[in-house]
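Asker: what's the 3D shape of this:
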Amino acid sequence: MTGSKRSSAEIDPRRKRILFRCWHRGIREMDLVLGAFADAEIASLTDAQLDELELIMSEEDADLIKWVTGEKPVPEQFRTGLFPRIAAYTPDFGPTILNREERLA
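Answerer: A predicted model of the protein is given here:
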């Protein structure tokens, strides 16, 4: 898996699928955020937390990255539970995103 430092050999098929999807988002920054979280936590998440992670993953990458970087407020439904834990795995790439967005404008 691109970027993953975790072997998926010892985890069940659902967790393998989620781990793969976390590292193949479409926006590299979200690969790094969700992938880093999944590498560290996927084996210990409960079924309910996996459901929540899949719900978070169903959101658009453009929205997720804005919530993680603080550019937009996190919707109420994601302010508790798993999302704050995911956001805690965020590398400091805020200036890179801002510079890229300024160049695209």
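
Asker: for the rest of this, base every contact and every neighbour count on C-alpha atoms.
Answerer: OK.

Asker: so what's the residue count around the residue nearest to residue 29 when sequence neighbours are not counted?
Answerer: Leaving aside its sequence neighbours, residue 29 sits nearest to residue 65 (CA to CA, 6 or more residues apart in numbering; 7.3 Å). Applying other CA atoms under 10 Å, we find 20 residues neighbouring residue 65.

Asker: could you also give me the structure for this second sequence? I'd like to compare it with the first:
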Amino acid sequence: MDREIRLKRLHFRAHHRGVKEADLLIGGFFDAHGRSWDEAEMQVFEDLLEEQDVDIMAWAIGIEACPARYEGSIMAALKLLNYVKVPE
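Answerer: Alright, predicted model coming up:
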């Protein structure tokens, strides 16, 4: 699949989670980092999007242990939480 099409699909999926808080967390993370990812990182993010929002949010804020398959650069950046922009 073309990289631009794949990024557009990831953008949509990251911003349309069904819960506003998850849209802000996951969508904001994608906006801040998505364009810089290589193929392997995009695959990790695609796999992560298959998980439940509550699990992703728990891993990001550190109240649940993250599964080993997601540990790495993506999860480390997600845990920083410096990319969330709350609309006024």
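
Asker: ok, which stretches of the second structure are helices?
Answerer: Along the second structure, the stretches classed as helices by DSSP state H are 3-15, 20-22, 28-33, 39-48, 53-61, 73-80.

Asker: would you format those helices as JSON lines with distance to residue 67 of the second structure included?
Answerer: JSON lines is the format used below for the helices of the second structure (distance: least, CA to CA, whole Å):
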{"stretch": "helix 3-15", "distance to residue 67 of the second structure": "20"}
{"stretch": "helix 20-22", "distance to residue 67 of the second structure": "19"}
{"stretch": "helix 28-33", "distance to residue 67 of the second structure": "19"}
{"stretch": "helix 39-48", "distance to residue 67 of the second structure": "10"}
{"stretch": "helix 53-61", "distance to residue 67 of the second structure": "9"}
{"stretch": "helix 73-80", "distance to residue 67 of the second structure": "10"}
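
Asker: picking that back up, which residue lines up with the residue nearest to residue 29 of the first structure in the second structure?
Answerer: In the second structure, the residue matched to residue 65 of the first structure (TM-score structural alignment) is residue 57.

Asker: and its match, how far from residue 24 of the second structure?
Answerer: Distance, residue 57 of the second structure to residue 24 of the second structure, using CA to CA, to the nearest Å: 11 Å.

Asker: repeat for residue 13 of the second structure
Answerer: From residue 13 of the second structure to residue 24 of the second structure the distance is 12 Å (CA to CA).

Asker: check contacts around residue 43 of the second structure.
Answerer: By CA atoms under 8 Å, 6 or more residues apart in numbering, the contact set of residue 43 of the second structure is empty.
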